[in-house]
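>>> Just a sequence and a predicted model for now, questions to come.
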Amino acid sequence: MLCFYAWILVHLLVESLPLSSSGHLFILQKFLCENLVALQKYFFDLDVFSDVLHGVTACVVALFFFRRWFTLLYAGYQEIKTNRMKIFTQKILLLVLFTGIADGITSFFYFVFKNYGMPPLPVYVGFAFTAVALFVSTYVGEVKNNKRQITQSNFLLFACILGIVQGIALLPGISRLATTYTAGRLLGFSHRNSFAVSFMIQWPLIVAASTVGIYKLYSVGLLSQLLHLQILLVIVIGGVGAWYALILTEYCARKNKLYFFSVYLLIIVVLLLLSDF
């Protein structure tokens, strides 16, 4: 069970970092916890439990952005009071459409990969791609400080671009957060908006995945067995760790120091190549 606890902690922590959670879980299972294969074979599908854990990530993200969301809603309330309901409605509708289009494109990638299989991409290639993306975000942060917003004139193009990037990030070793954040910076968003938009287009997907995962485990009677005290304690610890990991990631993005994660990833790539992985 120790390997299972480690799997939960790694899953929750890495989800809040500009790293690939699936890539790290794959390495953990391959090199350190081979008995997780037996656990998956005879008891339950780890992918389903992974979907359940996305619910924890969704809660952490919601708490992290609570102040910003509350500010948006309060501003909307003020506009309603001043008879500017139409302006507020347009803003919300624009964000909903933006997120829906991006997630629709990502879902297309998901179903293609699910039905036809993932391309044979080694995990170290995905790690290297993520490292390059983080280096690019650092460079963009030094030479570019635009404060572009989502508007009626650009939302369709930007949603399509970010949806494609998020879909590509389904490949092994590629970080969704790193690539969508970098794409946002390249499109001209500030670090703050790039960070927020990255999680905005992720949030509905992980809420949906978590709901489906909970239903699947509940329908076969495994949910109550899995969520006993020890596992719940590990999940709580992982959730707290994810909160601080998210704070660390935002700090590194704000200070333009995400390249630290690039260095870490390149070390992992070298180790994987030396191990003849």
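Everything's here; your move. Numbering: from 1, shown residues only.
>>> Please count neighbours and contacts with C-alpha atoms only from this point.
Noted.
>>> Okay, helices next: where are they in this protein?
Listed in chain order, the helices of the chain (DSSP state H) span 2-15, 21-27, 35-42, 46-64, 66-81, 85-116, 123-143, 155-168, 176-186, 191-219, 223-226, 229-254, 259-274.
>>> second one coming, line it up with the first:
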Amino acid sequence: MNTLEALILGIVQGLTEFLPVSSSGHIELGTYLLNVQSSDNLIFAILVHGATALSTIVVFRRDILDLLRGLLKFSWNEETQFVAKIVISMIPVGLAGVLYEDEIEQLFGGNVVFVALMLLVTGTLLLITWFTKDRDGSVTWWKALIIGIAQAIAILPGISRSGATITTALYLGVEKNKATRFSFLMVLPPIIGAMLLKFKDIAEAPELATNIPVSVLITGFVAAFVAGLIACQWMISIVRKGKLIYFAYYCYAIAIITLIFYFIS
């Protein structure tokens, strides 16, 4: 991987982590088109995911500080309940990762037809939001679990995590700003947990980390972080304005182009 490829993949990761178009799907398509295997390099994967997690922390820094202050009060307050709901939302994705790790990994590695089909699913989820009425509900305990199931399904390349979780929350009647806030904050623990597991894999088998120049790694990290900052704030505005349908068209277009390109090449 060279610097230009790292720049491109970093931007793709940063943008698509938050926009409802599937970061894993776009990384799969990007590595396929660029003919690189960055998804197999644990160091690069850790850095770009860490960059998007950091951009989330920056955008929601006040919310995170409020949650921490609430937790330190050691009482069953609003902040503690919110964190507890995030923990509940983590259960499905944690179980999926533990029970079906090998099966999930087999779906990655250049399976662009599967990615295209899942992008069609993502597009349909986004399209349906156009017909849902605005609600003013909150994230309840059972809604947190259902949103968590949506996040687990979004492990599949081509299913957008933000798209699946936010649309699920909207379908359940959660108010737009609350749906976006919960969706973005609930992803932090799984990302950090996945990063720690990858560090563990590298510690146990250093050969898994292929030799990529430091300059390339830094380029990927900075690109993912800056793109993540932009995309995270943009996505908040998109949900508030009810413009998710435009990304449905995008997902359909990318899926159809991918299928055409694959079968004629």
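That came through fine. This one's a predicted model, so the numbers in the text were calculated from it and none came from an experiment.
>>> Got a TM-score for the two of them?
The TM-score (TM-score structural alignment, normalised by the length of structure 2) is 0.83; 255 aligned residues with a Cα RMSD of 2.9 Å.
>>> Would you tell me which one of the helices of structure 1 is buried the most?
helix 176-186 (a mean of 26; mean count of other Cα atoms under 10 Å).
>>> now it: which residue numbers in structure 2?
The alignment of helix 176-186 of structure 1 onto structure 2 (TM-score structural alignment) covers residues 161-171.
>>> Relative to structure 1, what is the average displacement of that stretch?
Here the mean offset of stretch 161-171 of structure 2 against structure 1 after fitting is 0.6 Å, by mean Cα distance after the TM-score superposition for structure 1.
>>> picking up where we left off before, so for Gln149 of structure 1, which of the helices of structure 1 sits nearest?
helix 191-219 (7.9 Å; Cα to Cα).
>>> Output the contacting helices and strands for that closest one.
For helix 191-219 of structure 1, the packing partners by 3 or more Cα pairs under 8 Å, 6 or more residues apart in numbering; DSSP states H and E come out as helix 46-64, helix 85-116, helix 176-186, helix 223-226, helix 229-254.
>>> Nearest to Gln40 of structure 1, out of these?
So among these, helix 46-64 is nearest, using Cα to Cα, at 5.8 Å.
>>> still on that earlier bit, of all the helices and strands packed on helix 191-219 of structure 1, which one is nearest Leu157 of structure 1?
Leu157 of structure 1 lies closest, by Cα to Cα, to one member of these: helix 85-116, at 9.4 Å.
>>> now for the closest one, which elements pack on it?
So helix 85-116 of structure 1, by 3+ Cα pairs under 8 Å, 6+ apart, packs with helix 66-81, helix 155-168, helix 191-219.
>>> got the contact list for the first one?
So that's helix 66-81 of structure 1. Contacts of helix 66-81 of structure 1 with the rest of the structure, by Cα atoms under 8 Å, 6 or more residues apart in numbering, involve 85, 87-88.
>>> Aligned to Phe44 of structure 2, what sits in structure 1?
Phe44 of structure 2 maps onto Phe49 in structure 1, by TM-score structural alignment.
>>> Spatially nearest residue to that match (excluding sequence neighbours)?
Excluding its sequence neighbours, the residue lying closest to Phe49 of structure 1 (Cα to Cα, 6 or more residues apart in numbering) is Gly213, at 6.5 Å.
>>> re the thing from before, redo the helices and strands packed on helix 85-116 of structure 1 as a markdown table? Include distance to Leu12 of structure 1.
A markdown table is the format used below for these (distance: least, Cα to Cα, whole Å):
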| stretch | distance to Leu12 of structure 1 |
| --- | --- |
| helix 66-81 | 19 |
| helix 155-168 | 19 |
| helix 191-219 | 13 |
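>>> ok, back up a step: can you add distance to Gln149 of structure 1 and give the helices of structure 1 back as TSV?
Shown next, in TSV, are those (distance: least, Cα to Cα, whole Å):
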stretch	distance to Gln149 of structure 1
helix 2-15	26
helix 21-27	29
helix 35-42	44
helix 46-64	21
helix 66-81	14
helix 85-116	11
helix 123-143	17
helix 155-168	9
helix 176-186	10
helix 191-219	8
helix 223-226	42
helix 229-254	18
helix 259-274	25
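>>> sorry, back to before: just the closest of the contacts of helix 66-81 of structure 1 to Leu248 of structure 1, please.
Nearest to Leu248 of structure 1, judged by Cα to Cα, of those is Phe88 at 32.2 Å.
>>> Just give the nearest non-adjacent residue to that closest one, would you?
Using Cα to Cα, 6+ apart, the nearest residue to Phe88 of structure 1 is Gly76, at 5.4 Å.
>>> what do you get for Ile149 of structure 2?
With Cα to Cα, 6+ apart, the residue lying closest to Ile149 of structure 2 is Pro92, at 5.3 Å.
>>> corresponding residue for the one you found in structure 1?
Pro92 of structure 2 maps onto Ile105 of structure 1 when the alignment is built from TM-score structural alignment.
>>> What residue in structure 2 is paired with Ser21 of structure 1?
So Ser21 of structure 1 corresponds to Ser23, using TM-score structural alignment.
>>> what sits against that match?
Counting by Cα under 8 Å, 6+ apart, Ser23 of structure 2 touches 12-17, 157-158, 160.
>>> coming back round to it: include distance to Glu142 of structure 1 when you put the helices and strands packed on helix 191-219 of structure 1 into TSV, please.
Output for those, formatted as TSV (distance: least, Cα to Cα, whole Å):
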stretch	distance to Glu142 of structure 1
helix 46-64	26
helix 85-116	27
helix 176-186	11
helix 223-226	47
helix 229-254	11
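>>> Which of those sits closest to Phe127 of structure 1?
Closest approach to Phe127 of structure 1 among those (Cα to Cα): helix 176-186, 10.7 Å.
>>> separation between the aligned residue in structure 2 for the residue nearest to Phe49 of structure 1 and Ala253 of structure 2?
Under the alignment by TM-score structural alignment, Gly213 of structure 1 pairs with Lys198 in structure 2. Going from Lys198 of structure 2 to Ala253 of structure 2 by Cα to Cα, to the nearest Å gives 33 Å.
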